[in-house]
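Engineer: sequence first, then the predicted structure, then my questions.
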Amino acid sequence: MKTPPSKARAVIVGGGVSGCSVAYHLAKLGWSDVVLLERRKLTCGTTWHAAGLIGQLRPSHNLTRLAKYSSELYASLETEAGLATGMKQNGSISVALTEHRWEELRRQATLARIFDVEAEVITPNDVSKLYPQLNIDDVIGGVFLPKDGQCDPANIALALAKGARQRGATVLEHTQVTKVLDDGRRVTGVRWEAGGEAGLIETDVVVNCGGMWGRDLAARSGVTLPLHACEHFYLLTEPVEGLAALPVLRVPDECAYYKEDAGKMLLGAFEPRAKPWGMDGIPHDFEFDSLPEDFEHFEPILEQAMNRVPLFQDAGIHTFFNGPESFTPDDRYYLGEAPELRGYWIAAGYNSIGISSSGGAGMALASWLDSGEPPFDLWDVDIRRAQPFQRNRRYLRERVSESLGLLYADHYPYRQPETARGIRRSPLHEHMKAQGAVFGELSGWERPNWFANNGQEREYRYDWSGQNWFDNNRSEHMAVREGVGLFDMSSFGKIRVEGRDACAFLQRLCGNDVDVEVGQLVYTQMLNERGGIESDLTVTRLSETAFLLVVPAATVVRDIAWLKRHLKDEFVVVTDTTVQEAVLCVMGPKARDLMRLVSPDDFSNNAHPFGWAREIEVGMGLARAHRVSYVGELGWELYVSADQAAHVFEAVMDAGAEVGLKLCGLHALDSCRIEKAFRHFGHDITDEDHVLEAGLGFAVKTSKEDFIGREAVLRRKESGLERRLVQFRLTEPDAMVFHNEALLRDGKIVSHVTSGNYGHALGGAVAMGYVPSKGEKAAEMLESRFEIDIGGRRVPAEASMKPLYDPSHARMRA
């Protein structure tokens, strides 16, 4: 056996397709001293039994770019490595059996065109011609992607490993990583065992590609990697006479996929409730193993398949297979550097799309490692979205039993998970529940999304048009616009940055000038060297040496990691204080009337102008009142210590009866903010979106001598904008827009909707999206004819560079 080297530039743990792809791409970039260690044999965990489906279309542009890259890479690997990869671009068909699914498929076809993936919307007869074995009696329609396909998963991984070796990487089997070493701040090496021997490799980069084993390996280093194995079933028939090559077929309404495989037919399932596996950890000696059969669990899928593809009525069963795969709480995989430990990188948790994802994921991670920054926005799969509590095994076991099935469920807007709920609750949770709150979940937080009326069911009824809470949302929205509403925003991320050098540190990280008077608020972004937006936040100066950063609930881990990564030899302490304070947002033109009823303090403009914070009395408690607004109305965010939150809420509610106070949910917050064209991080603005093109130049002060991204801002000012973020209002009042719909300019697709909601005060759906405009002035661009494609129907849209609601911002400064 070859002994591992004593030093390496990077050590990759795990020899499945993910680890082999990372090794291949690092070696391709010139990292010749890369070592891949596999505890048993390459592909022996999940890769060897994967179905090998190669799909290109994913929910976002960049994830689609990665999947397309995988497909193109695998098509060329056979020639490069001299191994048969079984790669066939025989296409894929997805069919709809319900109107709701048909709406989703048509939207996906439009999405494919936006992302430059060839797609055809086809009739049942077209489906039958492409797939004669299919019973189309109740098929409404389908979508055909001609360049999708299938492959031999194990040989794909082996070809990648061979390519890595040819470029100088070391790939060793039967070598177990027993521990990742660190000095408390960053990785320093790994310990290994092999054939009775043991040793140490010094390295400052470790990539955990451990799949099912990855979670426990990460936990030993204090790193959160939330994934859990589930049993995954498929059936392979005996050879079927006359069975020709066929496209991959997906029938998501029956939770099934079909693949012709060398004259046999494979039937696989993503059943609504999966069976988690490996609750006590994955056995060390698990290698090319299968799990016990459970035909009773699979039988409902097979019964439907016998009707859908009648050849299953007569074909003999060659193999009934049950093998484990790892799934994540949100059905998205993980990439990137762990926030807990520098040099500890992740590429794992592929949710049964590891073959089609790993080629692109390995390329992206290698590029990230090589250049120090991701090649494009990868927030959808960034490991920094994971919350520390999600490493809890009971939570994971319950959630993945649902998330596996959600892969083939209807992907409705606003869909909420049903399992593993109630884990993170505001101090006001029970108060909200008693008032009729219907909760949604984000990063584990239970947040009131809307409030049910007396006698109304407290459930979501999902649809692609107005859902059952649409009228509730209108009522809450208009209360904020015309009266006063109250939001529980305790889930806001709250980060204290304090110490002697806190001001200078934040001046270096923030685009805006945060060296302001004590009590003043500053809206700003933290930028990367490309001028992209790493964080969207407000900074409040609490004292000469202490600042409060308020960020979205989903980005707290990301933002703290960004702050700590950029600490130099500075006396600064960064602390997550999210759970120390509840936040009550009192918003609307009657907000001042309400505050005067509940507090003896002066809320006039002179005493408390917009953009300032101060301590006030509320009821018999204290709060820090921030005069700021994400809904575009007069209002205050009340930050209250958790122990006084219930009392302050009760005092505000009692006083609110006099002015018609209405409790409002997150859906109303979002519909109000989009009327004001306020940006949403992760949708409208990302680390790939230049701050000037996002229309946020007012929050950047290039007069400051030095901050991250300053040079990129100056360069873009000099060269001019290549695109602009524009607000749109659909002219048909019944049209609904959510996210990723095609944006057309003068009849041609030029972009997609980054976020959308219904603007009740504006009388129509409102959307945001970037429009290419290189060399144009904004006024010239706005003279164009704009439309938004909704499931194949083009709806005219009014475009504006200024907020369509209250463009002068007079209302929130009233």
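Structural biologist: Perfect, I can see it now.

Engineer: can we go C-alpha only for contacts and neighbour counts from here?
Structural biologist: OK.

Engineer: center of the chain, which residue is that?
Structural biologist: In the chain, the residue lying closest to the centroid (Cα atoms, centre = their mean) is Asp380, at 3.2 Å.

Engineer: so who does it touch?
Structural biologist: Going by Cα atoms under 8 Å, 6 or more residues apart in numbering, Asp380 touches Arg332.

Engineer: can you do 10 Å?
Structural biologist: Asp380 is in contact with Pro59, Ser60, Asn62, Leu63, Asp330, Arg332, Tyr333, Tyr334, Leu335, Gly682, His683, counting by Cα atoms under 10 Å, 6 or more residues apart in numbering.

Engineer: and those, which is closest to Glu120?
Structural biologist: Pro59 (17.5 Å; Cα to Cα).

Engineer: count the neighbours of that closest one for me.
Structural biologist: 13 (other Cα atoms under 10 Å).

Engineer: tell me the SS of it?
Structural biologist: Under DSSP: H, G, I helix; E, B strand; the rest coil, the three-state class of Pro59 is coil.

Engineer: check Glu529 too.
Structural biologist: coil.

Engineer: neighbours around the residue nearest to it when sequence neighbours are not counted, how many?
Structural biologist: Among residues not flanking Glu529 along the chain, Gly709 sits closest, at 4.3 Å (Cα to Cα, 6 or more residues apart in numbering). Gly709: 24 surrounding residues under other Cα under 10 Å.

Engineer: same thing with Met87?
Structural biologist: Neighbour count of Met87, defined by other Cα under 10 Å: 23.

Engineer: show me where the stretch 351-500 of the chain has its helices.
Structural biologist: Secondary structure of the stretch 351-500 of the chain (DSSP state H, counting those that start in this stretch): helices located at 354-371, 393-406, 429-434, 470-482.

Engineer: need those in CSV with distance to Gly242 and mean neighbour count, can you?
Structural biologist: Below are the helices of the stretch 351-500 of the chain laid out as CSV (distance: least, Cα to Cα, whole Å; neighbours: other Cα atoms under 10 Å):
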stretch, distance to Gly242, mean neighbour count
helix 354-371, 29, 24
helix 393-406, 33, 22
helix 429-434, 60, 15
helix 470-482, 53, 20
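
Engineer: next up, a second structure to put side by side with the first:
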Amino acid sequence: MADFPTQAQIVIVGGGIIGCSTAYHLARLGFKDTVLLEKHKLTSGSTFHAAGLVGQLRSNANITQLLGESVKLYRTLEEETGLATGWKMNGGLRLACTEERWTEVKRQATTARSFGLEMHLLSPKEAQELWPLMDVSDVIGAAFLPTDGQANPSDITGSLAKGARMNGARILEDTTVTGFRIENGRVVAVETDRGPIACEIVVNCAGQWAREVGAMAGVNVPLVSVEHQYMVTERIEGVTSTLPTLRDPDRLTYYKEEVGGLVMGGYEPNPIGWARDGIPAGFNFQLLPSNFDHFEPLMELALGRVPALQTAGVKELINGPESFTPDGNFILGQAPELTGFYVGAGFNAFGIASGGGAGKALAEWIAGGRPPYDLSPVDILRFGKNASDVEWVRARTLEAYGKHYTIAWPHEEHDSGRPLRRSPLYDRLAAKRAVFGEKLGWERPNWFAGEDEEPRDRYTFGRPNWTGAVAREHAAAREAVALFDQSSFAKFLLTGRDAEDAISWLSAADMRRPVGSVLYAPMLNPRGGVECDLTVARLSPTDYYLIAGTGAATRDFDWIRRNLPKGLDASLVDVTSAYAVLALMGPNARRLLERVTRDDVSDAAFPFAAWRRLNLAGAPVTALRMTFVGELGYELHVPVEFGAALYDALTAAGADLGLTDAGYRAIETLRLEKGYWATGAEVGPDHSPFEAGIGWALKLDGPEPFLGREAAEAQAAAPLKKRLAGFTVDDPDVVLLGRETIYRNGERVGWLSSGGFGHTLGKPIGYGYVRREGVDEAFVLSGDYELDVATVRVPARVHLGALYDPEMARILA
């Protein structure tokens, strides 16, 4: 016990690749008082049996960047530590055997180009030249990423561990964590079977044990274990050490070279969950019994691709459980339940590919108190209350696993664990043939099918089957009045004697406005990026009502709560479930309101950017006059028990005014025409208000301090590095989805953050940042633009500002 530390600055739990990478990067950053605890031996969980493929391309630029950091590290780590890693940058092939898959691959090639990742499209013959053992008779095309590769999981983890020790970190094996000491909402010590370790920060990198470790501290880590099998062959003639990794998604399989043979695994559509009642004690360096019957369908698919497997000797069929998550993305970041408790887990069998970059990002997150760049797709704060139920997590995770190699369709929805969270209008809308989507467990109407339309999504890379229905809903909002159920909005109440001072510090907007005001209230991080994108109504001198997007519920609440100034009388309460929200949008919206209330809703009595208490058909309503679709609009916030009655009254009163039920896909097409930004796409922590074109919202004219002010002032005085712009394409058959590459005068200058179709304009619309040092309005508007859509360049027109002006009832494009 003499060498056992009784205190440390940072304690990492888990000695797999993620834990060792995090320790390595923390030590490199100067956090030498870092201790890593492993209950058995390094890699003894799931790292030792990982397949070791390292791919980089993802649908998000920052996650692609993170994976690229893994490659950068793996290329130099062996030289640094003197320990072999097995790293080989032999490239990666991805096959397409159907026209739809080939479209997906071409769109992936465009995405790679957007993100600056080298990717080449190949003919079947060219692909076979790189991978001579495969039969390409059914292959339409392939993609090749030359900087992808493979590594030996145990070796690379050992090398990271040595690098961590070389830089001062300590690694203790055979040390089991038994609990945590928590004081005033933060962890102050880790309890182990060898004694306690006082600490400031805990990092849960326990792999498939991460949920159990988190539960000891009252932290929910939404992941479960799933069986994952792959086969290792004896030597096969023609398999060389330089053979690229191969992914064959239409046959659900992947391959890599290993000691002259092949590793072949895959993602079956009927996965088997494991350890439903907890992981057995002593499960270290262990595998599960091989399940040949379950693997057989994958084997049959593989034989058609690699005929040499028919005669190859099989060394073993490895069945190793791995941790998977409900959305297929890994989990990083500070848990919302505690301060100083971080998580790095749930890597969905991509731990080796992610390990180097994820450990670096997590270490920088800990060092700086915030992520080094926007990592919201993998942030633990992306989950909602539904993810606290392990049975829901398991159902959704098994569905996500089964879809791992299916085509990633635009707008695709999950089916499992539904319906769960329902607004009071759910049954009424379902009876009207609503087709629902789901976010954070909420059922939200995406569109409404007509009597002659199938009420079901049919996915495609072309124009989908809901196009006509969304066009009708879009037209109703432009020409008459549409009713949207937006009850899933995140809704918070900031209350207390010092609420005004608190929100004035938190928000970059002027929040010292009269009671009755509705404000756009962006909140900035210390780097000047937009951390929260909120609408705020001042209800009273001591109460502010905050509204955020559904998906931002956990994240925004966490940010606001953690950044409330100390010592002020101000508290934050989540009231999301207390209120339904019915949004009336369109030129007939006021006429409809007048039919269900005796209150004055004239423009003079109820102007834009104001809220009023209204009695609507017997329901007490907090009505906000605002719009996200570019028309006269009201958000009606009503206690949930009144929601159904209010809906019925509006529906009855609006029949002759053209009232139409509408869904979220119409909201998207409408906001694109109006040039409104979307949180997480056009606006986020990596974008300054000036780059996004919303600098007008900041209170920089006065002296009042606010979080991020210093950075915002520096941004305002400096040339822009990027500028948000809109783009239209004259060809209505072009489908814009986001991530299409933007070219200006033939030079790649960015990519679309979102895309869709404007039914009033009759054109595809996209938004994205034009990136160049010193970019200004003149630069943006002076160029000739093209968009790369699935490797085809199409002419585009650039715009700054709205494409449609409802006040003038005309198109500006």
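Structural biologist: Received the coordinates, thanks. Keep in mind the model is a prediction, meaning the values are calculated, not measured.

Engineer: re earlier: and the residue nearest to the centre of the first structure, what pairs with it in the second structure?
Structural biologist: Under the alignment by TM-score structural alignment, Asp380 of the first structure pairs with Pro377 in the second structure.

Engineer: and what of Gly263 of the first structure?
Structural biologist: Checking with TM-score structural alignment, Gly263 of the first structure has Gly260 as its match.

Engineer: what count of nearby residues applies to the nearest residue to that match once chain neighbours are set aside?
Structural biologist: Of all residues not flanking Gly260 of the second structure in the chain, Arg235 sits nearest, at 4.8 Å (Cα to Cα, 6+ apart). For Arg235 of the second structure, the neighbour count with other Cα under 10 Å is 18.

Engineer: show me the contacts for Arg235 of the second structure.
Structural biologist: Listed by Cα under 10 Å, 6+ apart, the contact set of Arg235 of the second structure reads Glu257, Glu258, Val259, Gly260, Gly261, Leu262, Ala312, Gly313, Val314, Lys315.

Engineer: residue in the first structure paired with it?
Structural biologist: Using TM-score structural alignment, the equivalent of Arg235 of the second structure in the first structure is Pro239.

Engineer: where does that match sit: helix, strand or coil?
Structural biologist: coil.

Engineer: tell me how far it lies from Ile317 of the first structure.
Structural biologist: Per Cα to Cα, to the nearest Å, Pro239 of the first structure is found 9 Å from Ile317 of the first structure.

Engineer: okay, now the corresponding residue of the first structure for Leu57 of the second structure: neighbour count?
Structural biologist: With TM-score structural alignment as the criterion, Leu57 of the second structure lines up with Leu57 in the first structure. Using other Cα under 10 Å, Leu57 of the first structure has 25 neighbouring residues.

Engineer: what is the burial count for the nearest residue to Leu57 of the first structure once chain neighbours are set aside?
Structural biologist: In this structure, Leu57 of the first structure finds its nearest non-sequential neighbour in Thr64, 5.2 Å apart by Cα to Cα, 6+ apart. Thr64 of the first structure is flanked by 22 other residues according to other Cα under 10 Å.

Engineer: from Ile12 of the second structure, how far out is the counterpart of Phe288 of the first structure in the second structure?
Structural biologist: Counting by TM-score structural alignment, Phe288 of the first structure corresponds to Phe285 in the second structure. Using Cα to Cα, Phe285 of the second structure is found at 20 Å from Ile12 of the second structure.

Engineer: which of these two has more neighbours?
Structural biologist: Using other Cα under 10 Å as the criterion, Phe285 of the second structure and Ile12 rank with Ile12 on top: 26 against 16.

Engineer: touching, that one and Lys39? I think so.
Structural biologist: No - counting by Cα atoms under 10 Å, Ile12 of the second structure does not reach Lys39; the two are 11.5 Å apart.

Engineer: overlap in contacts, the two.
Structural biologist: By Cα under 10 Å, 6+ apart, the residues touching both Ile12 of the second structure and Lys39 are Ala206.

Engineer: for Gly801 of the second structure, give its distance to Thr622 of the second structure.
Structural biologist: According to Cα to Cα, Gly801 of the second structure stands 30 Å off from Thr622 of the second structure.

Engineer: counterpart of Thr460 of the second structure in the first structure?
Structural biologist: In the first structure, Thr460 of the second structure lines up with Asp463, judged by TM-score structural alignment.

Engineer: how close does the residue nearest to its match when sequence neighbours are not counted get to Ser403 of the first structure?
Structural biologist: Take Asp463 of the first structure and drop its neighbours on the chain: the residue closest to it by Cα to Cα, 6+ apart is Tyr412, 6.5 Å away. Distance check for Tyr412 of the first structure against Ser403 of the first structure: by Cα to Cα, it reads 14 Å.

Engineer: cool, Leu369 of the first structure as well?
Structural biologist: For Leu369 of the first structure, the distance to Ser403 of the first structure - Cα to Cα - is 30 Å.

Engineer: cool, and Val574 of the first structure?
Structural biologist: Taking Cα to Cα, one finds Val574 of the first structure at 34 Å from Ser403 of the first structure.

Engineer: same check, this time on Lys179 of the first structure
Structural biologist: Using Cα to Cα, Lys179 of the first structure is found at 30 Å from Ser403 of the first structure.

Engineer: pull up the distance across stretch 163-177 of the first structure, start to finish.
Structural biologist: 23 Å.

Engineer: ok, now stretch 3-19 of the second structure?
Structural biologist: Using Cα to Cα, the end-to-end distance of stretch 3-19 of the second structure comes to 21 Å.

Engineer: what of stretch 737-752 of the first structure?
Structural biologist: Its first and final residues considered, stretch 737-752 of the first structure spans 11 Å by Cα to Cα.

Engineer: can you list the buried residues in that stretch?
Structural biologist: For stretch 737-752 of the first structure, a neighbour-count test (16 or more other Cα atoms under 10 Å) marks 737-745, 749-752 as buried.

Engineer: equivalent analysis for stretch 436-452 of the first structure, please.
Structural biologist: By neighbour count on 16+ other Cα under 10 Å, the buried set for stretch 436-452 of the first structure is 436-441, 443-452.

Engineer: that concludes my questions; thank you for your assistance.
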